Each structure stands twice: as structure tokens, then as C-alpha cells.
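Undergrad: sharing a model that was predicted from the sequence below.
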Amino acid sequence: MIQELIKAFLLVFIAEMGDKTQILAMAFATKYPAKKVLAGIFIGCLLNHGLAVLLGSSVSRLIPLNTVQIIAGFAFVVFALWTIKPESDEDEDESNKSKFGPVITVATAFFIGELGDKTQLAAITLATDAMYPLIILVGTVTGMVVTGGLGIIVGKKLGDKIPEFVIKIIAASVFMLFGITKLYNTMPKEYLEMKYILILAAVVSLTVFLLLKSSLARRREGKESLLVKTSRELYNYYHQAREKVEDICLGENKCRKCQGQSCVIGYTKLLIDNGMEGIESVELDDGGEYFGKDYDRELVLETLRSTLVLLKDDPGNINYRNLHKIRKNLEIILFGQNIENMCNWQQYVRDLEAVDKDITEKLIAGIN
């Protein structure tokens, strides 16, 4: 059993190092959070290899592999065009609020990309004479996830240094290259005549031109996407908030001994540090001594105000989940309690006024 697991893992790991699926992982990692890309890789490969292991060699009899490869080729061309599609602020805002969009997108790409590929064929071959087919599935999927994870690391490093527009072009080029290569290698020879190649090239080129035209116009006008704007604002917020929070605590002479993350400010520092690193926040353990300490309330008020400036217009943005936890911590210091849900600005202000109108008026002063 262990031998089958190791054999399946190594076969896929070696086969996929530097292959298209690892490059796909790099491309997706420049656009989506690493956890969602990894989840998508896992789901897509689990379904794909699960199908291979379940059906064994019968897959090739049910659907001709050549047909599967042609479908996959066209799918990659569509992915390339979709990648450079200009997005309105409404589209980007909706994608921010979608929790599963990136996962499904990545899973679909990997599922289609692996149809008829060598790793799926390897899974089929290994499963036909395996004593433990499920172990073969575990080994092949693990191999795909590990190679994809390495691709994600590289993609994230690139994403930190390359402008968003360039990343889109690179990712689209990767998808297009894979699609055209698949079509060239699998299409019937009668469709590889120059006239058909020129027609396809003309259609794709015209589509790319029309899709890029809007994006280039936005760049000339100096407009930035909502995603870039949000990232920039969060970056500035976290760095400014970190400096303020450092000074909110009045030192151990006021609270005897530093409680670290068990203190509301210590936990807020952790949230800010995680936000700066792009890490999902952790939950606060309710067993510690958080409140009743002396803090610089003016700095608390300033920090909460700068937090609310970001949250005011779009409190439901999933990129702001960390900010809401910071907001609640700061509210507890100022008001003695927090507002659990901030659905809209007007209702939020009314909820704060119901707790303490004077502090609320001072807090929202200067917030447009």
C-alpha cells in the first residue's frame, strides 16, 4: 500500500515539475489568494484523477482522448481571453464579495487541463492493476497539490513585483500557448491547413485587441482597478495603524505584566501584522484578561476613525474581514462593547449613538 502511494506521488511529482499545470498554478497565484488557488487545485485534480481511477482504462473508450484534448485546447483559449477581459468596478466589487469564484475557476481549469493529460493517463494505468485504487488517487492528487504549491510560491513572489496589467498579459499568454499547442497537436490534419489557421488567428487577434482596448484606455487615463485600489488602501492603513497601536498601550507599569495576544491591543497588533502579511486572522481565545486596562483613548479614537474611513462605503467587502475584527476591538475600548454587524453606515452610526452619543459624535467628526 505504501509502495503504491509513493510510486503514484513520485510519478506525478516528477512529471509535473515545470509542466503546464505548475505554470498554471503560478499564473493563478498572481491573481487569487494562495489558499483559494491550492483549494482549486485540490478539487480539480481530485475530480479529474478520481474519474480516472473510478473508470480506469474505460475513459478512453467512452470518450476519444483526441476529442477530449481538442475540447481542452479550446477551453484554454477561452481562459486566455477571459483573463484579459476588462472588468468594471461593479464586476470587481462582485468578485470581491464572491467567496467561491476563484476556487471554482481554478478547479475548472485544472480539471479541464488534466483531461487526457499524461498524469490522468498515469492514474488510469496505475489504477488498472492496483490493489488499493484509493491509495493511487491519494498519491496522484498529493503530487499535483505539492507541485502546484511550489508554483504558487513562485507566482506570489512574481505578483509582488510585477504590475497587475503585466500579470494579466503573462497569465493570458500562458493559457493561450497551452490552448494553441493542444489544438495543433490534436486537431485533424485537414483543419491544420493555412486557411483555417489564419481564420483562427484573425478571430483570436481581433478578440484580444477589443478586450485590451478598454484596459489600455483606462491605463492612459490613470485609472486603477478596484482590486489595486483596495490593496493600496489596505497597505497604507495597516502600516499607519501599526504605528498608532504601538503607542496606544501605556506600558507594563499600567497593567503590571504584558498579556500579549490575550490583551485586546496585543490581539489587535496580531491582526494588523497578519493583514500586512496577507494572512487570514486568527480567532481570539476568550480565556484571557482583555479589558479594564488603561489605554491612550485619543489614539484609540484616531485608529478607529481611520478604520471606519475604509469600511464606510463597502462594509461587506470580504477583503475587510480583518478590519472588522480590529474595529470591534477598538470599539470595546471606547464604548465598553462592540457592534457585531456593520451592514451599512447609517445604521452603524445609530447603533453607536445608542451606546454613547458623545463619543460617537467625536468619532465620526471628519469622516465624509
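TA: That came through fine.

Undergrad: going forward, measure contacts and count neighbours with C-alpha atoms only.
TA: Noted.

Undergrad: by contact count, what packs against the helix or strand harbouring R219?
TA: Per DSSP states H and E, R219 falls inside helix 194-220. When contacts are defined as 3 or more CA pairs under 8 Å, 6 or more residues apart in numbering; DSSP states H and E, helix 194-220 packs onto helix 65-83.

Undergrad: now do the helix it packs on: everything it contacts.
TA: If you take CA atoms under 8 Å, 6 or more residues apart in numbering as the criterion, helix 65-83 is touched by 109, 112-113, 115-117, 168, 171-176, 178-183, 186-187, 207-208, 211.

Undergrad: now those: which count as buried?
TA: 109, 112-113, 115-116, 168, 171-176, 178-180, 182-183, 186, 208, 211 (16 or more other CA atoms under 10 Å).

Undergrad: what is the burial count for K254?
TA: 12 (other CA atoms under 10 Å).

Undergrad: gap between it and K161?
TA: 43 Å (CA to CA, to the nearest Å).

Undergrad: one more: D351?
TA: From D351 to K161 the distance is 42 Å (CA to CA).

Undergrad: next one for the comparison:
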Amino acid sequence: MSYFNFQIFLISFGIIFLAELGDKTQLMVITLAAKEKSSFKIGLATSIGISLVVIIGIIIGFFLNLFIPNFWIKLAGIIIFLIFGIYTLIMVKKNDENLDEKQENDELISKKSRFNISNTFLFALSSIFIMEFGDKTQLMTISLTANYSLPIEVGLGAILALSSLCFLGAYLGELISKKVKKRWIDIAGGTLFIIVGIIMVFEMIFTL
């Protein structure tokens, strides 16, 4: 009889939560909520979108474990986590040198308003799905699932971590909308959408 492995659940939750805290996904959620002024709607939509990405990652990781020797899976997992760890530390240093809090807050406000979509719920869901598909969150989920062969624990940990960040970001976005004029939110949102679009183009080119 198998039991739920809380240790793996907590490992998955902790790794994913820390990896995504303050990342571009959470900044997107904050901006969407600032534009829409509805923290629950945006929190729910983005949680669903990112959960779909996690589930796809779980499926990929599970099948990798069936067809690829465990040694290579573990080696790939080590490389992935080392790369993300080094990258995170480099970005922390760079942010300390080049960014002050005001600049970061300007970026937080700047993601949604480039497109005036009537159905904000679907827009938020699809935006997060597109941003996170193939991103480090999904790669980490694939690696954790392949290494531990516990898709339920890994999946629930990842989904709970990401949903918590989505609702936290949505709440912060709603607070921002009460303090910042809509005009500035729109200007900042359009700017950041363009930046994110350019980043995604380069990411696509480098993965070819």
C-alpha cells in the first residue's frame, strides 16, 4: 500500500515557490490584476493556466522515467538545477547593481494593457500558459517527476506553490490599481508587453 509522500510534496512546493517568487510570471499577474481590479478573477485564471503547464510537465516527466535510464535523468536534473541556481544568483547580483525598487515597481505595473481584451479571464489564463510553457517551472516539474517518480506529490506541490503566488500577485495588483492612475498602468502595461514579446522571440530563436 502506497502513501502520500509529504517530503517530496514539500520539496516540490519549496523549490517551485522560491524559483517563481518575483519572477516574470508573478509580475504578469500583478499587472493583470492592476488593470482589471479583480484579484480573485485574475488569481483563479492564472492559477488554472499555470496548473495546465504543470500537468503537462508531470506527464512528460513520468514518461521520461519509463523510457530513459534513471542515471541520465538524474544527471539532467542536476544540470538543470545548477544552471537555474547560478542564473538566479547572477540575476540577484545584477538587480542589486542596476535596479532600485522604483524601477522594479514600474515593471510590475507594466504587462497587460497592450491588448484590450473583453474576456479578461481567458486572456489571463492563456497569457500565463504561453509564458510558462517550456519555461523553467515546467522544466523543473519534469525533472522532479522524472527523478522521484511521484507525479501526484510533485504536481500538487508545484500547483499549490504557483497558485499561492498567483493569488498573492493578484492581490498586490489590486492594491496597486487603487494607488496608481489607470493611464500610467496602461502605459506601463503596454511597454512591458512589448518587452516580454521580444524576450519570447529570442527564447524561441535560441531553442531552435
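TA: Everything's here; your move. Please read all numbers here as calculations on a predicted model, not as lab measurements.

Undergrad: overlay them and tell me the TM-score.
TA: Here the superposed chains carry a TM-score of 0.68, computed using TM-score structural alignment, normalised by the length of the second structure; 157 aligned residues with a CA RMSD of 2.5 Å.

Undergrad: when D351 and K161 of the first structure are compared, which one has more neighbours?
TA: Legend: neighbour count by other CA under 10 Å for D351 of the first structure and K161, higher for D351 (17 against 9).

Undergrad: which of the three states applies to the more buried one?
TA: helix (DSSP: H, G, I helix; E, B strand; the rest coil).

Undergrad: that one matches what in the second structure?
TA: Aligned by TM-score structural alignment, D351 of the first structure pairs with nothing in the second structure.

Undergrad: the one 10 residues further on now?
TA: Taking TM-score structural alignment, the alignment leaves E361 of the first structure unpaired with respect to the second structure.

Undergrad: same question for K168 of the first structure.
TA: K168 of the first structure maps onto D186 in the second structure, by TM-score structural alignment.

Undergrad: hmm, that match is touching L108, no?
TA: No - using CA atoms under 8 Å, D186 of the second structure is not in contact with L108; the gap is 12.0 Å.

Undergrad: tell me, what residue is most central in the second structure?
TA: Geometric centre of the second structure, nearest residue: T25, 4.1 Å, by CA atoms, centre = their mean.

Undergrad: which position in the first structure aligns with that one?
TA: Aligned partner of T25 of the second structure by TM-score structural alignment: T21.

Undergrad: now the helices for the second structure?
TA: 6-20, 24-36, 39-67, 70-98, 101-108, 120-132, 136-148, 151-179, 182-206 (DSSP state H).

Undergrad: among the ones you listed, which is nearest R114 of the second structure?
TA: helix 182-206 (4.1 Å; CA to CA).

Undergrad: average gap between that closest one and the first structure?
TA: Helix 182-206 of the second structure, aligned to the first structure and superposed, deviates on average by 2.1 Å (mean CA distance after the TM-score superposition for the first structure).

Undergrad: how far is that helix from where the chain is centred?
TA: Computed by CA atoms, centre = their mean, to the nearest Å, the chain-centroid distance of helix 182-206 of the second structure equals 16 Å.

Undergrad: so what touches it?
TA: Contacts for helix 182-206 of the second structure (CA under 8 Å, 6+ apart): 31, 34-35, 106-107, 109-115, 131, 177.

Undergrad: which of those sit farthest apart?
TA: M131 and S177 (23.0 Å).

Undergrad: burial count for F9 of the first structure?
TA: Neighbour tally, F9 of the first structure, other CA under 10 Å: 23.

Undergrad: tell me if I'm right that it and V146 touch.
TA: No - using CA under 8 Å as the test, F9 of the first structure is too far from V146 to be in contact (9.4 Å).

Undergrad: how long is stretch 156-170 of the first structure end to end?
TA: Its first and final residues considered, stretch 156-170 of the first structure spans 14 Å by CA to CA.

Undergrad: buried ones in it?
TA: Neighbour-count burial for stretch 156-170 of the first structure [16+ other CA under 10 Å]: K156, L158, G159, E164, I167, K168, I169, I170.
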